[in-house]
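Asker: any chance you can model this:
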Amino acid sequence: MKRVAFWFMLMLVGTLVLGACSSDSADKESNKEKNNKEVVATVNGENIASEEYQKELEATKAMYTQQGVDFKEIDGEMKKQVEQSVLDQLINTKLVLQSAENDGISVGQKEIDAEIGNVKGQFEDDKQYQAALKENKITEEELTQQVRQQLIITQYLDKNIGDVKVSEDEVKLVYDQYKEQAESMKQEVKDFETMKPELEQQAIAQKKNEEVSKHIEDLRAKNEKNIEILL
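Answerer: Next comes the predicted model:
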């Protein structure tokens, strides 16, 4: 059940709140004061709601708790880093979704329903599924929206990153890391050939993460002037 709950927290998303515009100067000032309370950042004119940020932050704190870390006990500097990381993640997600829309990437309802079906399949029945939603403070509508976004992001990254291949040396480097860790924990070290298929997947995942990070950094650099932090 914890594994499923953790999945829900990773998928957690808040409702996007867009600020209203008005030609009246008094309304503009009123909206400005309102946005300062309700919006933490804008990305190319699109708002990131404070509600969304707080919800994602609470999910992150819950993940720390599941890993045995009391968020209340970590020092102030670490808390600031976590808060900044959550905000950066929301900004980066917004940038990717905007770029995906510009690329004409979209997903159909059948794809979304299939993924939701996979989620429900992890539970014995609908009652248990609904209980997990309640436990993780997420509605089915929010879950559906996040699934849609995740599918779009996956398609976008597949298009822009593509297939990643690794060399034998890169696989051996992962093996050396595994071997060092296993020896430090006094565990049995399996030979390279036995571990190779698994090691290749790890090496590919690591390299793809690096490519994704680089792509995100490029997006941030290109759009930095259009990102406003209000937090």
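
Asker: okay, CA-based contacts and neighbour counts for the rest of this
Answerer: Fine.

Asker: which secondary structure element contains Ile116?
Answerer: helix 109-120 (DSSP states H and E).

Asker: in the longest helix seen in the chain, what counts as buried?
Answerer: The longest helix of the chain (DSSP state H) is helix 192-223. Residues of helix 192-223 classed as buried under the neighbour-count rule (16 or more other CA atoms under 10 Å) are 196, 199-200, 203-204, 207-208, 211-212, 215-216, 220.

Asker: one step back: which other helices and strands contact the helix holding Ile116?
Answerer: In this structure, helix 109-120 makes packing contacts with helix 140-161, judged by 3 or more CA pairs under 8 Å, 6 or more residues apart in numbering; DSSP states H and E.

Asker: now do the helix it packs on against helix 109-120, angle only.
Answerer: 110 degrees (axes from the mean of the first three to the mean of the last three CA atoms, to 10 degrees).

Asker: what angle sits between whatever helix or strand comes next after helix 140-161 and helix 192-223?
Answerer: Using DSSP H and E, the helix or strand that follows helix 140-161 towards the C-terminus is helix 168-184. Here helix 168-184 runs at an angle of 110 degrees relative to helix 192-223 (the same axes, to 10 degrees).

Asker: what residues does helix 168-184 touch?
Answerer: For helix 168-184, the external contacting residues (CA atoms under 8 Å, 6 or more residues apart in numbering) are 188-189, 192, 195-196, 199-200, 202-203.

Asker: switch to 10 Å and redo it
Answerer: If you take CA atoms under 10 Å, 6 or more residues apart in numbering as the criterion, helix 168-184 is touched by 167, 185-193, 195-204, 206-207.

Asker: one more sequence to fold, the one below, so I can look at both together:
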Amino acid sequence: MKFKKVLLPFIAGALALSLAACSEEDKAAKDAKDEAPQEETKQEATKDQEATKDQEKAVKEMQEKLAKQQVDKNKIVAVVNDEELKGVEYNAALSSIQGQMQQMGQDPSSEEATEQVKAQTLDTLVNQTLILQKANEAKLKAATTEIDEEYSLLEKQFGGEKAMKKALKSQSMDVKALKEQIADSIVFDKYLDKVAPAGKVTEKEIKEYYDQVAATSKDSGQELPPLEEVSKDIEGIIKQEQQQKLLAAHVEELKAAAKIELKI
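Answerer: Below you'll find the predicted structure:
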């Protein structure tokens, strides 16, 4: 599991899922309109309308299937070191994981995936809680300016204030709840830098990583930019992978020492 962005994906994933559903419907209607020739026959217009309706129906059916995996927002889903985790947190994590699976071309609503999604969601929640508990013990905080900056970036990512509010409403969230999750994400990153600092990355490691990716890209008919143009990006990726390994080991230690009870 990737830990670096364990919190913001709850936000971004849930919002992206709702926005994707809305934009899919809007896009289908827009495409049918934009692509229609000026002298389109009535029969062709009917076919386009039917295709749009089919797309909208498919999106709606998927939303309904995914919603069935949610739990009551007040239901206690787990207890971690006497801290109760409720359905509202579970559902946020669930939406993110569902969205990530869809982005990878997987169907999170299938019968086979249902238990996998549930287990992954609970594991993610427990990991997040253990990390934040330790971060709070270390008295790590998120400044108001940091929260506002992250919120502005997220709002811009989702197309402005109106689109953001629409997405929040679809997820039964408000700005206050969103900023609380952003604060947790900032605290998480500070804790990550504290317990899993990235080491120095050598030029040899960057070159080896580049060569591996270049070989894969060549097989698929793509060509990478020159090494000097992407070396900084590769360095960041390698550092993140280093932190992932360190934090994963740290979380396992926290789990071994924690009292964890799953309720669903």
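
Asker: hang on, the earlier thing: how about the helix holding Ile116 of the first structure, aligned to which bit of the second structure?
Answerer: Mapped onto the second structure using TM-score structural alignment, helix 109-120 of the first structure spans residues 144-155.

Asker: quick one: distance of the matching stretch to the chain centre.
Answerer: 17 Å (CA atoms, centre = their mean, to the nearest Å).

Asker: relative to the first structure, what is the average displacement of it?
Answerer: Overlaying the first structure shows stretch 144-155 of the second structure at a mean distance of 2.5 Å from the equivalent residues (mean CA distance after the TM-score superposition for the first structure).

Asker: buried residues of that stretch, list them for me.
Answerer: So stretch 144-155 of the second structure, judged by 16+ other CA under 10 Å, has buried residues 147, 150-151, 154-155.

Asker: any chance of JSON lines for those residues, columns distance to Gln49 of the second structure?
Answerer: Formatted as JSON lines, these follow (distance: CA to CA, whole Å):
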{"residue": "Ile147", "distance to Gln49 of the second structure": "44"}
{"residue": "Glu150", "distance to Gln49 of the second structure": "40"}
{"residue": "Tyr151", "distance to Gln49 of the second structure": "38"}
{"residue": "Leu154", "distance to Gln49 of the second structure": "34"}
{"residue": "Glu155", "distance to Gln49 of the second structure": "33"}
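
Asker: hang on, Ala41 of the first structure in a strand?
Answerer: Yes: counting by DSSP: H, G, I helix; E, B strand; the rest coil, Ala41 of the first structure is located in a strand.

Asker: doesn't Val86 make contact with it?
Answerer: No: judged on CA atoms under 10 Å, Ala41 of the first structure makes no contact with Val86 at a distance of 12.0 Å.

Asker: overlap of the contact sets of these two?
Answerer: Tyr53.

Asker: the two: which has the busier surroundings?
Answerer: Ala41 (23 against 19; other CA atoms under 10 Å).

Asker: what sits against the more buried one?
Answerer: 35, 47-50, 53, 87-88, 90-91, 227-231.

Asker: now do Arg3 of the first structure
Answerer: 9, 122.

Asker: quick one: it from Gln201 of the first structure, how far?
Answerer: 21 Å (CA to CA, to the nearest Å).

Asker: repeat for Ser184 of the first structure
Answerer: Counting by CA to CA, the gap from Ser184 of the first structure to Gln201 of the first structure is 23 Å.

Asker: next structured bit after the longest helix of the first structure?
Answerer: strand 227-229.

Asker: quick one: that following strand to chain centroid distance?
Answerer: In this view, strand 227-229 of the first structure has its centroid 19 Å away from the chain centroid, taken as CA atoms, centre = their mean.

Asker: corresponding residues in the second structure for that strand?
Answerer: Residues 260-262 of the second structure are where strand 227-229 of the first structure lands when matched by TM-score structural alignment.

Asker: now the matching stretch on the first structure. Mean distance?
Answerer: With mean CA distance after the TM-score superposition for the first structure, stretch 260-262 of the second structure averages 1.4 Å from its match.
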